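okay, sequence plus prediction incoming.
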Amino acid sequence: MSDAEARDSPAPDPVELPEGRLVGRVAFADAVRQGIGAAASQAWPMLWLVDDDFADWPLGERSVIAALNAWAQRGRRMRLLARDFSALRTLHPRFTAWRTTWAHLIEAHAVPQTSPHELPGVIWTADWTLERLDPVRCSLVASRAPERRVALHERLDEWWMKGRPAFAPTTLGL
């Protein structure tokens, strides 16, 4: 294919991401995997991961870490927001190690004063969002709608301002 043909050919379709209402833990875990995979393949510059404690996210899986490694490049930023990061450290040691390696790309805040399930479970990007509406029944909404992304981003910014730095990449001890 010549350069002119390459320029005239349509852009590749975006990665298939779920949209609409979804229900169930399997659907949630699959949507998280797909979202992180799309972040890598589409080179999304900003990624928010938000949850009470990330206990039921598939963040320790090798495929998720591989996608995060592919995503992590110069100019990328991630914000992690949780009520408590202790379950994440305990249940997802691969992710914790990944966070240490890529600490220069990641900011993490905790909002410990919130009640359980008050903080939304979210993946936010400038192109797509996933929001778990009910963590007990695991109902969620995935969307590319701009108005939903903007409203969700505003809510996340408010939570971020209520939080404080947490989930340090290394621990210092004497």
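Ah, there it is.

contacts and neighbour counts: CA atoms only from here.
Will do.

so which residue is smack in the middle of the protein?
For the chain, residue 49 is the residue whose C-alpha lies nearest the centre (CA atoms, centre = their mean; 3.2 Å).

just say helix, strand or coil for it.
strand (DSSP: H, G, I helix; E, B strand; the rest coil).

contacting residues around it?
Residues near residue 49 by CA atoms under 8 Å, 6 or more residues apart in numbering: 78, 79, 80, 81, 121, 122, 123, 124.

one more structure, for comparison:
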Amino acid sequence: MTPSSTPLPSGRFSGREDFQALVRAALECAGAQGWRELVLSDADFWDWPLGEAAVIEALTAWVRQGQRITLLARSYDEVVRRHPRFVRWRSTWDHKIVCRRCAGSAPSDVPSLLWSPQWALQRLDAERCVGVSGDEPERRVLLKEKIDEWLLRRSTPGFPSTTLGL
């Protein structure tokens, strides 16, 4: 079975490998099932698998369906350093991506999550990569309220797709 036909897991996860596998599976599922919205949030995305070819393919399949993605980070410096393939992809699909920045926040305050209307993943302890995932409506509503607070009140536009110089 492919991840698109297998339900994404619900429950606790622990460890960087489990976290990254869940992110990969969710992004593949988003493209295969045509999820209408995605929000990715993390202090800096340094340990997310954003630069992997399979992740870029999944994101491309997803945005080609007309969907939009929102990213929230304290800083995008690690994205630029660690995920150049994602940075190139982001430049190509700039019209489908909203990037917000919350530079004044402590790294530990920025939520680390992947949210969609269908399923969500949240790291409760980003340093140890411990968290929960699932499709429970209550969890998704609470996470959406939390991330909306950050996006609407605690962040500003950030991570431009191009840098204009003089």
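Thanks, I have it. The structure displayed is predicted, hence computed values, not measured ones.

post the TM-score for the overlay when you can.
Aligned and superposed, the two chains score 0.94 in TM-score terms (TM-score structural alignment, normalised by the length of the second structure); 162 aligned residues with a CA RMSD of 1.1 Å.

excluding chain neighbours, what is closest to residue 17 of the first structure?
Nearest non-adjacent residue to residue 17 of the first structure, counting by CA to CA, 6 or more residues apart in numbering: residue 34, 6.3 Å away.

any idea where the strands of the first structure begin and end?
Ranges of strands in the first structure, per DSSP state E, are 20-23, 46-51, 77-82, 106-110, 121-124, 129-134, 139-143, 164-165.

follow-up on the earlier one: mind checking what the residue nearest to the centre of the first structure lines up with in the second structure?
Per TM-score structural alignment, the equivalent position to residue 49 of the first structure in the second structure is residue 40.

right, and residue 124 of the second structure touches residue 110 too?
No: applying CA atoms under 8 Å, one finds residue 124 of the second structure not in contact with residue 110, separated by 10.8 Å.

more neighbours: which of the two?
Neighbours per residue (other CA atoms under 10 Å) separate residue 124 of the second structure from residue 110, with residue 110 holding more: 21 against 15.

return the residues in contact with the more buried one.
Counting by CA under 8 Å, 6+ apart, residue 110 of the second structure touches 41, 42, 43, 73, 74, 102.

now do stretch 18-27 of the second structure: everything it contacts.
Contacts to stretch 18-27 of the second structure, defined as CA under 8 Å, 6+ apart, come from residues 3, 8, 13, 47-49, 54-55, 58-59, 114, 121, 129-130.

and the residues you listed as CSV, adding neighbour count and distance to residue 97 of the second structure?
Output for these, formatted as CSV (neighbours: other CA atoms under 10 Å; distance: CA to CA, whole Å):
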residue, neighbour count, distance to residue 97 of the second structure
3, 15, 24
8, 17, 24
13, 19, 28
47, 18, 20
48, 19, 17
49, 20, 18
54, 14, 19
55, 20, 15
58, 19, 15
59, 24, 11
114, 23, 15
121, 28, 20
129, 20, 26
130, 17, 27
